[in-house]
Structure formats: structure tokens, C-alpha cells
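# the following block contains a protein sequence and its predicted model.
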Amino acid sequence: MRIARLTNADIHWREDGDPNGAPVVFANSLGTDLRLWDKVIDRLPEEGYRYIRFDKRGHGLSSCPSDAYSMTDLVQDLEELLDHIGVSQFSLVGLSIGGMIGQLLAHRQPDRMTRLILACTAAKMGTADMWQVRIAAVRKGGVESIADAVLDRWFSGPFRHSDECIAWLSMLSRTPAEGYIGCSEALAARISPQQPPN
């Protein structure tokens, strides 16, 4: 396991593929950790590319700061991680909040990102009220209290009843409530029309 001790968080990260290859960074969704990409990495070429994954703050094996999170915090964590491991230019694959991190990083450092691949994301997601309802539910009952509803949105009915889905349920349910809430608050803040790009 690799931990980068950054200014405001300790970030767990992993690399696969060719250590001298072109860097490709994977940024995952809310309530998941870097294992989200396991089956994707298994299908990619082993030569020519350096695949970098990380657990954003409050997720997986990364630290879970107790202060409020912003999207700027999440982007700065990734910027600092990439500086820490010596990556100057890279492609980024972002899913959901990972895609939002990628968009903001491309806005902040356009010359650094060679490609941006986005899935299931947007400049803003949901409504502030929706996020506040979810935050209140997690404060009351933990992430496990919303896990089934989240997985119903992620997966088809047949997959939801598969053995493999049990692992996804475990990954999501074990996300620290503080980390899930922190990232949800960051997402809610992006919806405010007074929020400028960072």
C-alpha cells in the first residue's frame, strides 16, 4: 500500500502497468474506492501506460479530515498527489464526482491534462435539496442506511441479485460517514449559482 502524506490529507494510491508509460489517472465515484477500477485495469494494455488510482479523502484507505470539504479541496489533493509522485502530464478518466474533479483540474491546469474522459458526470449534479436529504440520512444512519437505494441506481436488477453485488454493497457501506458527507457537501456547494469556478 502507498500513502502520500499531503498538506491536508493522507491519500492512498496505487499504480499498475508500465512505470515508464504515459500516465492515466482514474478518479472514482462517491462512496467507492480505487478497487472500482479493478476490472477496467485488467482489460487494459500492460505496456505503454502507467495507471494511477487513488482514494479521495474520506474514502477507502485515505484519511478522513473532519473539516468541511469543497471541490477545490478534492482537486488540490489530486494536484498535490500527482506532484508528489512526479506526474507532470496525464490523461484522466473520471466517474461521477471523479469526473467533476477532472473537469475542475482541467480548468485549473489545462496544459497538464492531455485527455479527459468523463462518465456519468456533469458540471453540477442533482439539487442542493437532494444532497441535503442524503446528508441528513447518512448523519442519522450511516452510509449503510442509503446503500440499497444507491445500488439500485447504479446497477440492473439481475446484477443487484448477484453474488458480486455483495462486494459493492460492502465497499459502499464501509465508506466513513464523515467522508461521504464531506464530499456530498462539496457537490451541493457546486450547485449554488454564486459558486465561481475554482
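Yep, it's here.

# please make it C-alpha for all contacts and neighbour counts, starting now.
Will do.

# mind listing what's buried along stretch 68-78?
Residues Tyr69, Ser70, Met71, Thr72, Asp73, Leu74, Val75, Gln76, Asp77, Leu78 are the ones in stretch 68-78 that count as buried (16 or more other CA atoms under 10 Å).

# pick the one among the residues you listed closest to Gly21.
Leu78 (19.3 Å; CA to CA).

# please identify which helix or strand holds the closest one.
Per DSSP states H and E: Leu78 is located in helix 71-84.

# now Asp42: how far from His12?
Distance of Asp42 to His12, computed by CA to CA, to the nearest Å: 20 Å.

# the helix or strand hosting Leu92 to helix 71-84, inter-axis angle?
Mapping Leu92 onto the secondary structure by DSSP H and E places it in strand 90-95. Counting by axes from the mean of the first three to the mean of the last three CA atoms, to 10 degrees, strand 90-95 lies at 140 degrees to helix 71-84.

# which residue sits closest to the residue nearest the centre of the chain, ignoring its sequence neighbours?
The residue lying closest to the centre of the chain (CA atoms, centre = their mean) is Asn28, at 3.5 Å. Nearest non-adjacent residue to Asn28, counting by CA to CA, 6 or more residues apart in numbering: Gly98, 4.9 Å away.

# and the comparison structure, right after this:
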Amino acid sequence: MKIARLSSADIHWCEDGDPQGVPVVFANSLGTDLRLWDKVIELMPKQGLRLIRFDKRGHGLSSCPPGPYSMEDLVEDTRELLKVAGVHSCIFVGLSIGGMIGQLLASRQPSLVQGLVLSNTGAKMGEAAMWQERISSIRAGGIDALADAILERWFSGKFRQSDECLAWRHMLTRTPVEGYIGCCEAIAGTDLTASTSKLDLSVIGIGGADDLASPPELVRNTAALVAGSRYVEIAAAGHLPCVEQPHQFAGHLMTFFKEDLHVTKV
């Protein structure tokens, strides 16, 4: 296990694949840790790509600084982590809040992000009042009180009947409350429409047909903010298609890497 001791948080991270390969950085959704990407990492080439994952602040094995958090805080954590890892340019794969981090990082540090995968995310995700309602519910009853409703947005009906879904419920409910709320506050205060519209890089949006948290139209419209971007949709998947349909997800990544970013040594 690796810990990067940054200015405002201690961030747990790991890497797989080729240490000399093109860096690919994966950023997780709210209420998950870097294990979100396990199935996809297993399917990626072991040569030519350096696959980096991390737990954002308040999640997984990273520290949980007192809130509130801003999206700028999360982006600064990511920028500092990449500096520690010796990454000067990367392909960024962000899901949900991870996709918001990727959008803002690409805006703030354009030389750092050569390609951007926006999975199940938006330039703006929900209204501030909705997030404040969720925060109030969690403060009153903990994450467990909302877990079933969250899982309905995360996964298709079939997946929710599987034993594996129980493990994701445990991951969600074991997220530190202050870390979860801090990231809710970051999302509530963020609208990236203007800055994302000015991005000049290769972008692919990936949606889940059954996603109730970031519906396909939201993801499609967010990707469309960037000229020349494209969008794909994964059937029989909700908010976390990398979990439900990892082969399709990995396939879309590799197509994007090869055809849009011209990564050849994989």
C-alpha cells in the first residue's frame, strides 16, 4: 500500500501495469474506494499502460480531513498526488464525482490531462437543495439509512439481486460520514459547464442505460460540451458500469486510447 502525504490529506493509492507506460489515472465515485476499478484493471493490457488508482479524501484508506470540501480541494489533492507519482501527463478516467474532478483538473492544468473519460458524470450533478437534503438525512440516520435508495441508483435490478451487491453496500456504509458529506458538499457547490465548454482535448462520455444517479442524457450532454467528443452507452448497467459490465467498459477505454489518443504500445 502507498500513502502520499499531501498538504491537506494523506491519500492512499496504488498502481498496476507497466511502470514505464502511459499513465492512466482512475478516479472513483462517491461512496466507493479504488476497488471500484478492480474488474477493469484485470482486463487492461499489462504492457504500455501505467494504471494508477487512489482513494479520494474521506474515502477508503485515505485520511478524512474535516469538511466542508470543495471541488478545488479534491482537484488539488489529485494534482499533488500525480506530482508525487511523477506523472506529468495522463489519461484521466473519472466516474461520477471522479469525472467532475477530471473536468476541473483538465481546465486548471491542461498540460496534465491528454485525454478524458467522463463516465456517469455531469458538469453539474443535481441541485444544491437535493444534496443538502441528503446531507441532513445522513447526519440524522447515517449512510445506512439511505443505502438501499443509493444502490437502486447505482445498479440495475438484476445486479441488486446478486450476492456481490451486498459487498458494495458494505463499502458504501463503511465510508466515513464526514468524508461522504464533505464530497456531497463539493458536488453541491459545483457547476463546471462554462469551464468544461472551453476544454480542448479528446473526450469520451460513457453512460449506463439504467443509471438513475447520472442519467444517460446528462452524460451525453456533458461530453457534448467539448468539441469533437463522442459518447457511448452500456446496456444492462447503472451508475457503475465498470462493475456490472467490465468487459464492455474496458473495451470502450481501449478503443478510445487507440483511436482517439493514438496510444500504440499496448
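Now that the structure is in, tell me what you want to look at. What you see is a predicted model, and the numbers here were worked out from it, not measured in a lab.

# where does the TM-score land?
TM-score for the superposed pair, counting by TM-score structural alignment, normalised by the length of the first structure: 0.95. Supporting figures: 196 aligned residues with a CA RMSD of 1.6 Å.

# counting by contacts, list what the strand holding Leu92 of the first structure packs against.
strand 22-27, helix 97-108, strand 113-119 (3 or more CA pairs under 8 Å, 6 or more residues apart in numbering; DSSP states H and E).

# next, the mean deviation of the longest one compared to the second structure.
Here helix 97-108 of the first structure, set against the second structure after superposition, deviates by a mean of 0.2 Å using mean CA distance after the TM-score superposition for the first structure.

# that helix corresponds to what range in the second structure?
Using TM-score structural alignment, helix 97-108 of the first structure lines up with residues 97-108 of the second structure.

# tell me how far that stretch lies from the chain's centre.
Mean C-alpha position of stretch 97-108 of the second structure versus that of the full chain (CA atoms, centre = their mean, to the nearest Å) differs by 9 Å.

# what residues does it touch?
Contacts to stretch 97-108 of the second structure, defined as CA atoms under 8 Å, 6 or more residues apart in numbering, come from residues 26-30, 71-72, 74-75, 79, 92-94, 112-113, 116-123, 187, 192, 195-196, 198-199.

# and the residues you listed, which of them are buried?
Buried among the contacts of stretch 97-108 of the second structure (16+ other CA under 10 Å): 26-30, 71, 74-75, 79, 92-94, 112-113, 116-123, 187, 192, 195-196, 199.

# now render the helices and strands packed on strand 90-95 of the first structure as a markdown table, adding distance to Cys183 of the first structure.
As requested, these are exported to a markdown table (distance: least, CA to CA, whole Å):
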| stretch | distance to Cys183 of the first structure |
| --- | --- |
| strand 22-27 | 13 |
| helix 97-108 | 8 |
| strand 113-119 | 18 |
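
# quick one: which of these is nearest Val138 of the first structure?
helix 97-108 (17.7 Å).

# so which bits of the closest one are buried?
Buried residues in helix 97-108 of the first structure (16+ other CA under 10 Å): Ile97, Gly98, Gly99, Met100, Ile101, Gly102, Gln103, Leu104, Leu105, Ala106, Arg108.

# how about those residues, which pair is most distant?
Spanning the widest gap among the buried residues of helix 97-108 of the first structure are Ile97 and Arg108, at 16.5 Å by CA to CA.
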